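Novice: Quick one: sequence plus predicted model below, questions after.
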Amino acid sequence: MFPPSERPFVPNFSPGFPHRRAGHSRCFRRLAHRPRDGPCRAGSSFVPSATVATGPATLLRTGSIDRTASPGAEGRHMVALRTEMVSFNEQEIWSETLRCIEADSEGGNLDIWLSRARLLRVEPGIVHVEVLNEFCRDWIRERYLERLRTLLARQLQGPVEIEFHLAEAPPTATPPATPLVRPSQPAPAPQALHPRYTFDRFVIGPSNQLACEAARSIAERLGDATHPLYIYASSGLGKTHLLSAVANTVAARRPTLRVFYLPTQRFVEEFVHAVHAGNIERFDRKYREECDLLLLDDVHVLRGKDGTQERFFHIFNALYDRHVPIIMTSDQWPKEIPDLEERLRTRFLWGLLVNIEPPEFETRVAILRRKAEDEGIVLPDDVAQLIALKVTGSVRELEGILGRVAAQAQVTHRPIDLALTQEVLAVLLPAAPVSCTIDDLQRAVCSLFGIHLSDLRGPSRRHSVTLPRHIAMFLAREALRLPLPTIGERFGNRDHTTVISACRRVATLLEHDAATRNIVLNLRRQLGLP
């Protein structure tokens, strides 16, 4: 046993503290006690290293350090104090601190910028930490400083301050800053631009008219137009087309302006690369000072990326103060984007917000005709109407179906007609369950032709009644797939052969009579029939 005056000091860690976990035990060794009024015993005093990154961390409880001795063994250093002495490894302290923060974070993931911070050394009351650059330093200070102080103070058994040091970059990492000069020559064309995406080739309908006019206004008036413009819509409805149309218009009218058109994912990648390379200043200068028009596609990609949101927030403010137009697209309303900072969300709401809805039937037909014209496809009107009737979602899906029909016609050496189109649609768009009943069908036909339901089911043979009756029988057979006897029964107990005759007559009219084709297509669309 040690005499009371020479007992080693052992910190009293709480039972639940992480240092009590297996594999993270602290090494505490007894040091020779230095008498209060005499020199240190030979070989018993040690000088703490305060300059080596992988050196010791020292805990000063009371008294003073003897600076006349040498480091201890096994890579650990000890401090000789007047009253108490303890040793521990710095890197274990830092690793344990990061593990605690990681365990408390959402999803158990450590912040990318904090994970790249490195412990330099520990001095009495001061912990020195190296970070990549000023951005990382400010980021950690704002979000983790108090937590780091608390955890380190618990491990070092006393209050500590944290001093950040910027990592030294290689001499060639950051080129010398150059003053911003407005180019007299035409600016380079924006990357990822679609030359065929122009306002002239954008099919306008009630569903997208406001978005198109707002985008055109910014392209033509720039600083005088309302901005920022936020366009939100589902995928495939023309958001990217409008952004490209704006970029093409500005590049043609004012070629000296610098237009930045890019997907948000590329913006995120540029920012991460700039942080790692220590080129944050160049990144900021590019977007804050060298940009005359910012077009950002799929801005919802920013969700959950706190670092990029922070940087974009300041870029947005700088551009807005310079009256630089900003157009953003997304598949969500700003208030619906999860994990987006509120201050950024409010800035998205500053300007004009417009929505693009799925196109109406007439707009879908016009889109198919424009696409067929661009691709040199001979597209009959009835085929365009059939595709527009079947495909009610995105413009991209419409164009895909048209391309498939054209390819099928080329491979099989057949003309593009209803029969070929129906074959392709049957493969690409399997028939969905039909909720329409024969009663619904009969009422819709009567409403369309302006006749009574009793006439449709009765014995009348007037032409104004027989044609609607035959069309109703045809759809009951082709769309509802009802048996012939059942159809005959629901139309005044007629024989099944009458139903067959009616179906043949309508099929013949569909081949030669455009008016009948329109009637059948409208009924299919109204009732949701295949």
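Specialist: Structure's in. What do you need?
Novice: CA atoms for contacts and neighbours, from now on please.
Specialist: Will do.
Novice: what's in contact with the helix or strand containing Ile500?
Specialist: Using DSSP states H and E, the element containing Ile500 is helix 496-512. Under the criterion CA atoms under 8 Å, 6 or more residues apart in numbering, residues 470-471, 473-474, 477, 484-485, 487-488, 516-517 lie in contact with helix 496-512.
Novice: and here's the other structure:
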Amino acid sequence: MERRSFAENQVETPSCITLFFLHGGKVTEGIATLSLETDSKTTRRRNQISASARGMLREFLLGPENRLIATGIGLSDIEGTSPINFAMHPLLITAPAGYGKTQLLMALGATWSRHYAEHQVTFMTGSELSHAYLEALKLDDVPPFQKRYCRADLLLIDRLDELVDSPAVQHQLSVILDHRIRYERPTVMTTRQPLHALKLSERLTSRISSGLIVPLELPAAATRRELLDRIGEMHRIELSNEARELLAENTLPIPQLMGLFNQLNAMNVAACGPVEKQVVQQLLDDDHDQLDPRNIITATARHFGLKVNSVTGASRRKMDAMARAIAMFLIRDLTTLSYQQIGAFFQNRDHTTVMHACKKINGLIETDSTARSAVQELERFLVPHRS
């Protein structure tokens, strides 16, 4: 297969916005960096997109199938080199897990910061908004809480569905959106489910519906071919035409697609010429045979009587931390995912954190009857044929 350079791809495919950017002479995966700022007076956490981030919209792959999103964010040119101009807001982006909603939000924030360096871009998840509100309640500090999010020049809220069981936070978000709509400050949110399925409060649903609701579609075959070329360039892996077409026609979510290339890297296929279709098909078949990590996390949460967010989140409660470590251990034990890939299911935790958790549980199985019993019961539930 003829290889094309990154620069050549940029020239030949001006209609694509790609997930990758040129950094230090090579293609690098990345969107934007998040900086956690702490207000020492009130110990509030504020998630903000770093103004120095270099992940811009032209680094997110939006093919023709997602042109409606480009329209919604007001791009005057599809390459994302012009400033964003939200003609319709609030903007709600809906899609199942693995479609790239979080990456798109971060790319939006980074692009906005690049063009409006003096503006404040605030990024948070639904659970982080809930946490911030609860802290404000404890400190009798709700008005400053509202003001902080009302005044952000661009407000990005990931996983709005995490507010389903928090009517008080839904009310606060309604108040915030009222202010932002009145003063024309854009807000972009994401959710895994359609708005009507979330069963949010009538007021919040009304405020969101006053803007634009648009689904994020999986890349079509043509877009996936471009994405495969970019990922292959990044990993220095060349696919045969047949292997490339197999993956282009496959609906594998982007994170799993990246994982497949990581597996090819581990197999050191780059030195053997173009990767053949049979090799890729075998990896796809193996992937179908293994457990879904999300099912393992859900089963672990149910075993401990916790919400999934408590297991995947940042809570330091003893029960939450134990369940989180066991879930990481089980994913490592029952799947072929790397430590880094496992960390992605737990708010992108570092691979060393996952390694430490697995080592800890491995030791507790020998010394702690509670941990040993939990692991054994979960394994019997998840993999009955092992019994």
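Specialist: Okay, I see it. Every value quoted in this text rests on a predicted model; they were computed, and no experiment measured them.
Novice: any idea how far the spatially most central residue of structure 2 is from Arg203 of structure 2?
Specialist: Residue closest to the average C-alpha location in structure 2 (CA atoms, centre = their mean): Thr102, at 3.9 Å. For Thr102 of structure 2, the distance to Arg203 of structure 2 (CA to CA, to the nearest Å) stands at 25 Å.
Novice: One more: Val279 of structure 2?
Specialist: Distance from Val279 of structure 2 to Arg203 of structure 2, counting by CA to CA: 53 Å.
Novice: Over to Asn265 of structure 2?
Specialist: Taking CA to CA, one finds Asn265 of structure 2 at 50 Å from Arg203 of structure 2.
Novice: do Ala299 of structure 2 as well
Specialist: 34 Å.
Novice: So between these two, which is more surrounded?
Specialist: Ala299 (19 against 14; other CA atoms under 10 Å).
Novice: Would you check that the more buried one makes contact with Leu378?
Specialist: Yes. Judged on CA atoms under 8 Å, Ala299 of structure 2 makes contact with Leu378 at a distance of 7.2 Å.
Novice: counterpart of Leu352 of structure 1 in structure 2?
Specialist: Aligned by TM-score structural alignment, Leu352 of structure 1 pairs with Leu212 of structure 2.
Novice: ok so, going back, what residues sit buried inside whatever helix or strand comes next after the helix holding Ile500 of structure 1?
Specialist: Once the chain leaves helix 496-512 of structure 1, the next helix or strand it forms, by DSSP H and E, is helix 514-527. Within helix 514-527 of structure 1, the residues scored as buried using 16 or more other CA atoms under 10 Å are 516-517, 519-525.
Novice: With stretch 440-450 of structure 1 instead?
Specialist: Residues 441-442, 444-446 are the ones in stretch 440-450 of structure 1 that count as buried (16+ other CA under 10 Å).
Novice: What span of structure 2 is the biggest helix by length in structure 1 aligned with?
Specialist: Secondary structure of structure 1 read by DSSP state H shows that its longest helix is helix 134-156. Using TM-score structural alignment, helix 134-156 of structure 1 lines up with nothing in structure 2.
Novice: Next: stretch 104-112 of structure 1.
Specialist: Going by TM-score structural alignment, stretch 104-112 of structure 1 sits over no part of structure 2.
Novice: would you list every one of the helices in the stretch 301-450 of structure 1?
Specialist: 306-321, 342-348, 361-375, 381-390, 395-412, 418-428, 438-449 (DSSP state H, counting those that start in this stretch).
Novice: quick one, which of those is packed in tightest?
Specialist: For those, the largest average neighbour count (mean count of other CA atoms under 10 Å) is found in helix 381-390, namely a mean of 21.
Novice: what angle sits between that helix and helix 514-527?
Specialist: Per axes from the mean of the first three to the mean of the last three CA atoms, to 10 degrees, the angle that helix 381-390 of structure 1 makes with helix 514-527 is 0 degrees.
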